[in-house]
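Peer 1: Provide a 3D model corresponding to the input given below.
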Amino acid sequence: MTSTLAIVVSLAALMYLAYRGVTVLLLAPLMGALAVLLSGDAAWLLPIYTSTFMTALSGYVLQYLPIFLLGSLFGQLMADSGAANTLARWIVRSVGERHAIVTVVLACALLTYGGVSLFVVAFAIYPVAVNLFQTAGIPKRLIPATIALGAFTFTMTALPGTPAIQNAIPIPFFGTNVFAAPGLGLLASLAMFSGGIWWLRRRAAAAQARGEGYGAAEEAQAADPAEPGEDARWSLMPVPLALLPLLLVVGINALFTYVVFPGVDFSFMAERFAEVEPQKIVGLWAIIIALAAACATLVVLRLGKWSDLKATVNKGVFGFMLPLFNTASEVGYGAVIAGLAGFAIIRDAVLNVSPGNPLISEAVAMNVLAGITGSSSGGLSIALQTLGADYLRMAEQAGISPELMHRVAVMAAGGMDTLPHCGAIITLLAICKLTHRQSYGDIAAVTMLFPLPALAMVIALGTWFGSF
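Peer 2: I've put the predicted structure just below:
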């Protein structure tokens, strides 16, 4: 009982201090140490740190470093080449300025589904959103929720094939790929998109009925200094070329997942890599190849037109480190917690939420841990590191497809992850120069109010009809 209470205190402290802005790189080992001390295992503190925390952290880095690195580099190349801005403005022209909310959501969705990181998308789309919302007379306070709907919801967790790290994490645990349960993912995406658009339009209409415009006069006239719209280099990127790298990410991924790797006999690996299970790793290989090819294509397409290619590459490469090590530190923390005696009680409670349907138990575990850590990737990683083998065993016993377990896990991690202490939300509000009080209510609505029912729908349909 004492050990279980220690875990609860540690988790509460982690959530509170993360909300206060303390970095997870420091919090994770400190809160893990706090849990160990309160559990009465002080003598084991240093061995647990070196052999449990650091082993789990380094294992996560070893497995996912290429995806974080290539994803960050690709996002920076898309931003600095002008491709991201070109595509955003193309969508504005195609959809029309009158549909400002739909335009911003679609622009964010296209970029994130194509492999551009959430933060790069937020920086790239914010200036476009400012212009559109000013013209349409929609309150600025709705911009963060609009960006969040396009970048933090269905394209991150539900759309089949999305290269988001959240969609890659379950692959080695379930032996799946990023296209797992495509039909269910598409239905869930449609539900999230439709519900979020309905909410935002309703909120915008209510604000306009009250006579509320974009915002203060000085804000309405203040162009974002980072907006690249006046830079001549953006006009040099034709739309087909800007779209090509995104198509390559999805297309090459699908090609290797469904055509190339299924036709390869991996028995030759047994001689030198006997411990590797190809069916549990080829999904990651496909993403790595797709992102690498897209990065190389972008560099070649813009040869001679980069303002400073070396600076772009360096910024993209350096930019992956903090997200990777933040998540890896949370994984290390989860490994420490999982090694404490009190975790057995928590594990059994979670696994027994719905003994006959592991999908429900999995959804609860992912949501709770993502909410506590304020990170979908962190919560998902902790849950699968500690409970992944149990869920796979339960799924096999219940006759549930690993692909369905994959999709439910990813969608569940994208449910409660956007509580106020979420780092992505804090960054988004900083980009938009707004506060939690001004915008968080609408962010919560589009990132939780509709994704959670969509998750319930997927669980219900998957239970009745299986994975499709």
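Peer 1: hey, let's count contacts and neighbours off CA atoms from now on
Peer 2: Will do.
Peer 1: distance between the helix or strand hosting Leu429 and the chain's centre?
Peer 2: Under the criterion of DSSP states H and E, Leu429 resides in helix 423-432. Centroid separation between helix 423-432 and its chain, computed with Cα atoms, centre = their mean, to the nearest Å, is 14 Å.
Peer 1: Pull out the buried positions in it.
Peer 2: Across helix 423-432, burial judged by 16 or more other Cα atoms under 10 Å covers 423-426, 428-429, 432.
Peer 1: got a list of contacts for stretch 199-211?
Peer 2: 101, 137-139, 142, 145-146, 213, 442, 445-446 (Cα atoms under 8 Å, 6 or more residues apart in numbering).
Peer 1: Show me which positions of that stretch end up buried.
Peer 2: For stretch 199-211, the neighbour count (16+ other Cα under 10 Å) marks 199-201, 203-204, 207-208 as buried.
Peer 1: which two in those residues are spaced the farthest apart?
Peer 2: Using Cα to Cα, these span at most 14.3 Å, a distance reached by Trp199 and Gln208.
Peer 1: how about the helices of the stretch 101-250 of the chain, start to end?
Peer 2: 118-136, 143-151, 154-157, 165-168, 171-174, 182-209, 217-220, 239-255 (DSSP state H, counting those that start in this stretch).
Peer 1: right, and these - which one's nearest Asn326?
Peer 2: Nearest to Asn326, of all these, is helix 165-168, at 13.3 Å by Cα to Cα.
Peer 1: Counting by contacts, list what the closest one packs against.
Peer 2: Counting by 3 or more Cα pairs under 8 Å, 6 or more residues apart in numbering; DSSP states H and E, the packing neighbours recorded for helix 165-168 are helix 154-157, helix 376-398.
Peer 1: That one: how far from the chain's middle?
Peer 2: Offset of helix 165-168 from its chain centre (Cα atoms, centre = their mean): 7 Å.
Peer 1: How about stretch 14-22?
Peer 2: Its chain's average C-alpha position is 20 Å from that of stretch 14-22, according to Cα atoms, centre = their mean.
Peer 1: residues in contact with that stretch?
Peer 2: By Cα under 8 Å, 6+ apart, the residues outside stretch 14-22 that reach it are 24, 27-28, 31, 372-374, 420-422.
Peer 1: Sitting in strands, which of these do you find?
Peer 2: Per DSSP state E, strands hold no members of the contacts of stretch 14-22.
Peer 1: Tell me which two in these are the farthest apart.
Peer 2: With distances taken as Cα to Cα, the most widely separated pair in those is Met31 and Pro420, at 19.7 Å.
Peer 1: another one to check against the first:
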Amino acid sequence: MGFLGILLGLGFLVWLAFRGWSVLLLAPAAALVAAAFAREPLLASWTQTFMGSAASFLAQFFPLFLLGALFGKLMNDSGAVTAIADFMTVRLGKDRAVLAVVLAGALVTYGGVSLFVAFFVLVPMAQALFRAADIPRRLAPAAIILGSSTFTMTALPGTPAIQNAIPMPFFGTTPFAAPGLGLIAAAIMFGVGLWWLRRAEASARRAGEGYGEGTDPALGVVIHDETVRERVTTAREFDPAEIRHGRSSPAPPPIFLAALPLVVVVSVNLLMSLVILPRLDVSFLAEERWGGVSLSAVAGVWSVVVALAAAILVLLGLHHRRIPSLRESMDAGANASVLPALSIASLVGFGAVIAALPAFAAVRDWVLTIEGGPLVSLAVATNILAALTGSASGGLTIALDALGDTYLTIASELGIDPALLHRIAVLGSGTLDILPHNGAVVSLLALCGATHRESYFDIVMVGIVSSLLALVAVIALGATFGSF
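Peer 2: Coordinates of the predicted model:
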């Protein structure tokens, strides 16, 4: 009965989440369904297990949600993201429209701009370039996904994406875990994805298929869609409802000043991770009032937090006069972090209840005995949970909450570098999460005025197939040569 409860609870969560119901309601309800079938105490499961795990997730990662959403909103309202998109448009032009969209998405998301904020600028950019180059509009979502939701989210060393931060407290790693393997994975994703898009473009030209008729959808209509909002906030770290609050700069800044805050994010993150924090005396962390933790448990999150905070200060120093309503923009950025953080925390709470059920032991044992060893089983576990929840961050946290300590113990016994576990876990979370019900996919298709039937196959090729190939390569290289 306990295993049946796990299946029913998970099915209940996935089905209603796909239909646009709020995860804030669904996650505790689904957890209680599973607990009821296992004959576990319901109130204790909710208030002690569910809420305890959700609160722990917020305690660890809410600063990243807060600063990430605030940074993205200020970059948008200062005109900096638009300036970067315009620069790519001018430099590469319609003859290399696909490459321009991919590189613009990569630059802003690797620099710390929230995904939905990037969508809000990249979609009009892609539409203008693709229309001028007469490239089918159905390819625009795949180009945006490749640049913003693949190698910059899971592979590039130091990426401030929340997915790259989640394994750090579990494995004691930094945002730059396994940098060589990460760069190889990024090259595979970028190369395979760009090859597919160029192939699709060439095929469309031979068939005489142009941009397409009709008008592009109004972004303002899409961001008021509550179903889109519910799905986005489960998958990503920015609440779409807040994008319309505040006012954007009428004139974008020069490209150097626009890109400088992105450079600050990457450089400060690197300095904090590899130079500053390792030299600090933080022995006080062992005291009970500071949680009794080691530096390795908090260093990764601290690095990203300081990097984002420094970038925000630089951005305000450079562009505060360009932002028409600074207080309103900052309020909107802060507010935009709350619903995504609570939604993902609720998924984490659901996972904690499931992991605490006696029947979950059989699931854990099955995962750990998957052929190929711990690297393969870790990749499978994160893939499955990210696919079921439609959330890379939610699925990754559930997997590591339930199995992180076990994998760390196995790694210690087998001499596996925790940095390798970190990179494989992150890569695994960013493959099958891009299924049809994923919030980023649903929102992007709505913004582009495309349907799953028109555009989803190309999204699969650039987002799932390229990521799976990169994951397989990293597992093979990591098993052979270790972490590097």
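Peer 1: coming back round to it: columns distance to Gly466 of the first structure on top of the buried residues of helix 423-432 of the first structure, output as CSV?
Peer 2: Below are those laid out as CSV (distance: Cα to Cα, whole Å):
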residue, distance to Gly466 of the first structure
Gly423, 35
Ala424, 33
Ile425, 34
Ile426, 38
Leu428, 37
Leu429, 39
Cys432, 42
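Peer 1: Val105 of the first structure: which of those is nearest?
Peer 2: Using Cα to Cα, those come closest to Val105 of the first structure at Leu428, 14.5 Å.
Peer 1: Could you find the counterpart of the closest one in the second structure?
Peer 2: In the second structure, the residue matched to Leu428 of the first structure (TM-score structural alignment) is Leu444.
Peer 1: For His437 of the second structure, see how far away its match is.
Peer 2: According to Cα to Cα, to the nearest Å, Leu444 of the second structure and His437 of the second structure sit 12 Å apart.
Peer 1: again, but for Phe284 of the second structure
Peer 2: 45 Å.
Peer 1: higher neighbour count, the two?
Peer 2: Remark: of Phe284 of the second structure and His437, His437 carries more neighbours, 23 against 14, as counted by other Cα atoms under 10 Å.
Peer 1: That one and Leu388 touch, don't they?
Peer 2: No. Using Cα atoms under 8 Å, His437 of the second structure is not in contact with Leu388, being 9.3 Å away.
Peer 1: shared neighbours of these two, anything?
Peer 2: With Cα under 8 Å, 6+ apart, His437 of the second structure and Leu388 have no common neighbours.
Peer 1: What residues in the first structure pair up with stretch 298-317 of the second structure?
Peer 2: Aligned using TM-score structural alignment, stretch 298-317 of the second structure spans residues 281-300 in the first structure.
Peer 1: which parts of the matching stretch are buried?
Peer 2: Judged by neighbour count (16+ other Cα under 10 Å), stretch 281-300 of the first structure contains these buried residues: 281-295, 298-299.
Peer 1: Which residues does that stretch contact?
Peer 2: Outside stretch 281-300 of the first structure, the residues touching it (Cα under 8 Å, 6+ apart) are 66-67, 70-71, 73-74, 77-78, 81, 115, 163, 168, 171-172, 175-178, 245-246, 248-254, 256-257, 261.
Peer 1: Repeat that for stretch 103-117 of the first structure.
Peer 2: Taking Cα under 8 Å, 6+ apart as the rule, stretch 103-117 of the first structure contacts 71-72, 74-75, 78, 84, 87-88, 91-92, 95-97, 118, 121-122, 125, 128-129, 146-147, 149-151, 155-156, 159, 162-164, 245-247, 249-250, 291.
Peer 1: and Asp231 of the first structure, which of the helices of the stretch 101-250 of the first structure is closest to it?
Peer 2: The closest of the helices of the stretch 101-250 of the first structure to Asp231 of the first structure is helix 118-136. By Cα to Cα, the value is 13.2 Å.
Peer 1: which residue in the second structure lines up with Leu132 of the first structure?
Peer 2: In the second structure, Leu132 of the first structure lines up with Leu129, judged by TM-score structural alignment.
Peer 1: same thing with Ala79 of the first structure?
Peer 2: Aligned partner of Ala79 of the first structure by TM-score structural alignment: Asn76.
Peer 1: Kindly report the same for Ala180 of the first structure.
Peer 2: Looks like Ala180 of the first structure aligns to Ala177 there (TM-score structural alignment).
Peer 1: ok, now Ser439 of the first structure?
Peer 2: Mapped onto the second structure by TM-score structural alignment, Ser439 of the first structure lines up with Ser455.
Peer 1: element containing that match?
Peer 2: Assigned by DSSP H and E, Ser455 of the second structure belongs to helix 452-459.
Peer 1: buried sites along that helix?
Peer 2: Buried residues in helix 452-459 of the second structure (16+ other Cα under 10 Å): 455-456, 458-459.
Peer 1: Next one: the corresponding residue of the second structure for Gly339 of the first structure from Trp46 of the second structure, what distance?
Peer 2: When the second structure is aligned by TM-score structural alignment, Gly339 of the first structure is paired with Ala356. Distance, Ala356 of the second structure to Trp46 of the second structure, by Cα to Cα: 12 Å.
Peer 1: These two: who's more crowded?
Peer 2: Using other Cα under 10 Å as the criterion, Ala356 of the second structure and Trp46 rank with Trp46 on top: 19 against 16.
Peer 1: From Arg201 of the first structure, how far out is the aligned residue in the first structure for the more buried one?
Peer 2: Matched across to the first structure, Trp46 of the second structure falls on Tyr49, judged by TM-score structural alignment. Note on Tyr49 of the first structure: its distance to Arg201 of the first structure, by Cα to Cα, is 50 Å.
Peer 1: do the same with Tyr440 of the first structure
Peer 2: To Arg201 of the first structure, Tyr440 of the first structure is 16 Å away according to Cα to Cα.
Peer 1: Kindly report the same for Ile382 of the first structure.
Peer 2: Taking Cα to Cα as the measure, Ile382 of the first structure falls 36 Å from Arg201 of the first structure.
Peer 1: I figured Gly291 of the second structure hits Phe284, correct?
Peer 2: No. Counting by Cα under 8 Å, Gly291 of the second structure does not reach Phe284; the two are 9.8 Å apart.
Peer 1: mind listing what's buried in stretch 24-40 of the first structure?
Peer 2: 24, 27-39.
Peer 1: starting at the chain centroid, how far to that stretch?
Peer 2: 25 Å.
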